[in-house]
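In: Compute the structure for the input listed below.
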Amino acid sequence: MTTDPLDDQVALVTGASSGIGAATARELADAGASVALAARRQDRLESLADEIETEGGEALVVPTDVTEETQVREMIETTVSELGGLDVLVNNAGVMLLEPVATADPEDWQQMLDLNVQAVMVASQAALDVMRESGEGDIVNLSSVAGRKAYAGSSGYNASKFGVTAFSESLREEVADSDVRVTSIEPGFVDTELPEHIPDEDQREMVDEMLEGVTPLEPEDVARSIRFAVSQPTHVDINELLIRPTRQEL
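Out: This is a model prediction of the structure:
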C-alpha cells in the first residue's frame, strides 16, 4: 500500500485565488496535504476550497492581504491553529507592473516591492518559528526568470524578483543547520492573468510579441514542479528550479 508524499502535512499557499497559486493548492491537496488558501478574493478561495473538498481533500480559506504585516502573521497563526501545523509555505502572491524607468509610476514600484518582496519576507519569518519548532519544513518562494535576467522596461519587476531570489538564498544559508528547506521557483512565460495588469501599453505589446511562436507554461506545469520540490526526502533540498517554455529564448 502506498501513501501520498504529503499525507498529514499542512501547506499554505498565498495568491491562491488564481493562476499558479490555485494550481499549486490543487496539486498539494492531491499529494495528500491539508491546504490553507490565502488571497484577497474570498469568493474565489471558497470556490477552490469546495473543489478540493469535493475531491476528498481538506482546505481552509484564509482571506489575507499579504501586504499587511498583521494579516500575514494572523494568516500563519490561523493555519497552525485550524489545521494543526505548517509544513509547506508557498509564497506565490505577486504582481508584474512593467514600465520603463523614465515614465514609471513610483507607486507601482512600491506595490511590487510590498507584494513581491516584503510579503515574502514577512511570511517566511513568521513561518520559520513554526517550522523550527517542529524541526522541519519547506519555504517555497516564487521568483521568475526576471529574477535572473534583467530586461529593458522591466526594471521594477526585475528588482523585486532579484530580491526574492537573493532573499531565498540568504534564508537557505541561515537555516542550513536544520531540516528547513528553501526553494526558489523561477518560471518563464506562464499563461496567467499577470500580463493583464501591465500598465504600459508598449510593454504589453512587447510581451505579446515575445509570446509569438511560444507555447507558454500552464500554471499546472509550475505547480507540479513545486510538488516535486517539497516531496523530496528530508535530506534533499531543491534550491532553485528555473522553468521556461521550450521555445522561450530569453
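In: Only C-alpha atoms from now on, for both contacts and neighbour counts.
Out: OK.
In: ok, longest strand in the protein?
Out: Determined from DSSP state E, the single longest strand within the chain is strand 179-187.
In: Contacts for that one next, please.
Out: Counting by Cα atoms under 8 Å, 6 or more residues apart in numbering, strand 179-187 makes contact with 131-132, 135-147, 164-165, 168-169, 171-172, 175, 222, 226, 229, 234-235, 237-244, all of which sit outside it.
In: Show me these that map onto helices.
Out: 131-132, 164-165, 168-169, 171-172, 222, 226, 229 (DSSP state H).
In: Turn those into a markdown table, including neighbour count.
Out: Shown next, in a markdown table, are these (neighbours: other Cα atoms under 10 Å):
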| residue | neighbour count |
| --- | --- |
| 131 | 23 |
| 132 | 14 |
| 164 | 27 |
| 165 | 24 |
| 168 | 27 |
| 169 | 15 |
| 171 | 20 |
| 172 | 20 |
| 222 | 27 |
| 226 | 24 |
| 229 | 23 |
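In: of all these, which two lie farthest apart?
Out: For those, with distances taken as Cα to Cα, the pair at the greatest spread is 132 and 222 (26.9 Å).
In: Now show me the structure for the sequence below, then we'll compare the two:
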Amino acid sequence: MDNIKNKVVIITGASSGIGEATAYKLAEEGAKLVLGARREAKLQEIVNNIKAQGGEAVYRVTDVTKPEDNAMLVELAKSAFGKLDAIFLNAGLMPNSPLSALETENWNAMVEVNIKGVLNGIAAVLPTFNEQKSGHILSVSSVAGLKVYPGCAVYCGTKWAVKAIMEALRMESAQAGTNIRTATIYPAAVQSELVSNITDEATSTAYRQLYDAYEIPAERVANVVAFALSQPDDTNVSEFTLGPTTQPW
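Out: Predicted coordinates:
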C-alpha cells in the first residue's frame, strides 16, 4: 500500500490485541510507528520485533487518561521521525456488568479511557494537523457504539460517544478546510484482552462463551486500519463495521 509507506503513525493501546496487530501490519507496509501503552515490557518486545524485520518503531509508556502523556507521544513522533501523519486511538476498556451491580469504579474507568482518552488524543494532535492542514485520526468504537445491549450500558455509552465525537470532528475539519480525515471502526467479537477485564462473574462467563464461539483475529481490524490509511488524500472512508461472518451481533 504505497500511501502508507513512510507515514508516521501513533498507536495507543499498542501492547496487545488490535493495537499490537496494527503495529505489525503498518510496519510491514512501511509506516514508522510511535507506540503507546502502559506495559513497557510488551511495548519493548513489539518494537524489537518490528526492528528485527527491518521496520521502524519507537515507544513511550503512556496512560491515555493523562493529557500530558498524549502530548509526549506527539513530541516523540516529531523528534524520532520529524513529522506526524496519523493517530490510531485504540486504547479501551470493557469491564461490563448490569447497572444494578453498581460497579461504579469500572464505570468511571471506562469513561476515563474510552471517552477522555480519545479526547486527549485528539487534543494532542489537532494543533499539528491544523497547522499542516493534513492528518488522519482513527479510533475504535464497537458494535456497542451502534446498538445497545443489556449488561453493557456504560460501555455502550462510551462507544456511542466516540461515534459522535469522531463524526463531528470529520464535519468540522471539512468545514475548516484542514483536510483532516477520520475513520471510526466498529468491531464485533475480535481477539483482545477486553473480556479478561470483566469482573462481574455472570457477565464474564457470557462474554467468554461468546468470544470463544465467534472471535476473529485482531489482524482483521489491522487490515481495515491499513485500508483507511491507504486511501488517497482526497478520500475519507469514515466508518467501518466488521466482525465474524458467523456472529449475528
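In: Can you pull the TM-score for these?
Out: Taking TM-score structural alignment, normalised by the length of structure 2 as the basis, the two superposed chains have a TM-score of 0.95; 247 aligned residues with a Cα RMSD of 1.3 Å.
In: ok, average deviation of whichever helix or strand comes after the longest strand of structure 1 from structure 2?
Out: Using DSSP states H and E, the next helix or strand after strand 179-187 of structure 1 towards the C-terminus is helix 201-211. By mean Cα distance after the TM-score superposition for structure 1, the fitted helix 201-211 of structure 1 averages 2.0 Å away from its aligned residues in structure 2.
In: Identify each buried residue in helix 201-211 of structure 1, please.
Out: Residues of helix 201-211 of structure 1 classed as buried by neighbour count (16 or more other Cα atoms under 10 Å): 203-204.
In: Quick one: residues contacting the residue nearest the centre of structure 2.
Out: Central residue of structure 2 (Cα atoms, centre = their mean): residue 90, 1.5 Å from the mean position. Contacts for residue 90 of structure 2 (Cα under 8 Å, 6+ apart) come out as 11-14, 18-19, 139-140.
In: if you set the cut-off to 6 Å instead, what comes out?
Out: Contact analysis of residue 90 of structure 2 by Cα atoms under 6 Å, 6 or more residues apart in numbering lists 12-13, 139-140.
In: Quick check: the gap between it and residue 64 of structure 2.
Out: Residue 90 of structure 2 sits 10 Å away from residue 64 of structure 2, going by Cα to Cα, to the nearest Å.
In: What's the residue nearest to the centre of structure 2 aligned with over in structure 1?
Out: Taking TM-score structural alignment, the alignment pairs residue 90 of structure 2 with residue 92 from structure 1.
In: how far away is that match from residue 159 of structure 1?
Out: Residue 92 of structure 1 is 17 Å from residue 159 of structure 1, by Cα to Cα.
In: and what of residue 127 of structure 1?
Out: For residue 127 of structure 1, the distance to residue 159 of structure 1 - Cα to Cα - is 24 Å.
In: Check residue 221 of structure 1 too.
Out: For residue 221 of structure 1, the distance to residue 159 of structure 1 equals 25 Å [Cα to Cα].
In: Same check on residue 91 of structure 1?
Out: 17 Å.
In: more neighbours, those two?
Out: residue 91 (29 against 18; other Cα atoms under 10 Å).
In: Skipping adjacent residues, who's closest to the more buried one in space?
Out: Spatial nearest neighbour of residue 91 of structure 1, chain neighbours left out: residue 141 (4.8 Å); criterion: Cα to Cα, 6 or more residues apart in numbering.
In: The one you found -> structure 2?
Out: Match for residue 141 of structure 1 (TM-score structural alignment): residue 139.
In: My read is that that match contacts residue 89, right?
Out: Yes. The pair formed by residue 139 of structure 2 and residue 89 meets the contact definition of Cα atoms under 6 Å, at 4.5 Å.
In: Can you tell me the closest non-neighbouring residue to residue 40 of structure 2?
Out: Leaving aside its chain neighbours, residue 40 of structure 2 sits nearest to residue 61 (5.8 Å; criterion: Cα to Cα, 6+ apart).
In: Can you give me the neighbour number for the one you found?
Out: For residue 61 of structure 2, the neighbour count with other Cα under 10 Å is 19.
In: tell me the contacts of it?
Out: Contacts for residue 61 of structure 2 (Cα under 6 Å, 6+ apart) come out as 36-38, 40.
In: Which residue in structure 1 aligns with it?
Out: Residue 61 of structure 2 maps onto residue 63 in structure 1, by TM-score structural alignment.
In: now do residue 115 of structure 2
Out: Counting by TM-score structural alignment, residue 115 of structure 2 lines up with residue 117 in structure 1.
In: repeat for residue 99 of structure 2
Out: Match for residue 99 of structure 2 (TM-score structural alignment): residue 101.
In: Tell me how far that match lies from residue 158 of structure 1.
Out: Note on residue 101 of structure 1: its distance to residue 158 of structure 1, by Cα to Cα, is 12 Å.
In: Residue 23 of structure 1 too?
Out: Taking Cα to Cα, one finds residue 23 of structure 1 at 24 Å from residue 158 of structure 1.
In: quick one: which of the two has more around it?
Out: With neighbours defined as other Cα under 10 Å, residue 23 of structure 1 and residue 158 compare such that residue 158 has more, 24 against 21.
In: could you give the angle of the helix or strand harbouring that one to strand 179-187?
Out: Here residue 158 of structure 1, judged by DSSP H and E, is contained in helix 155-174. Between helix 155-174 of structure 1 and strand 179-187, the angle comes out at 160 degrees (axes from the mean of the first three to the mean of the last three Cα atoms, to 10 degrees).
In: Could you give the residue range in structure 2 aligned to helix 155-174 of structure 1?
Out: Using TM-score structural alignment, helix 155-174 of structure 1 corresponds to residues 153-172 of structure 2.
In: Mean per-residue distance, that stretch versus structure 1.
Out: Mean for stretch 153-172 of structure 2 is 0.7 Å (mean Cα distance after the TM-score superposition for structure 1).
In: With that, I have no additional questions.
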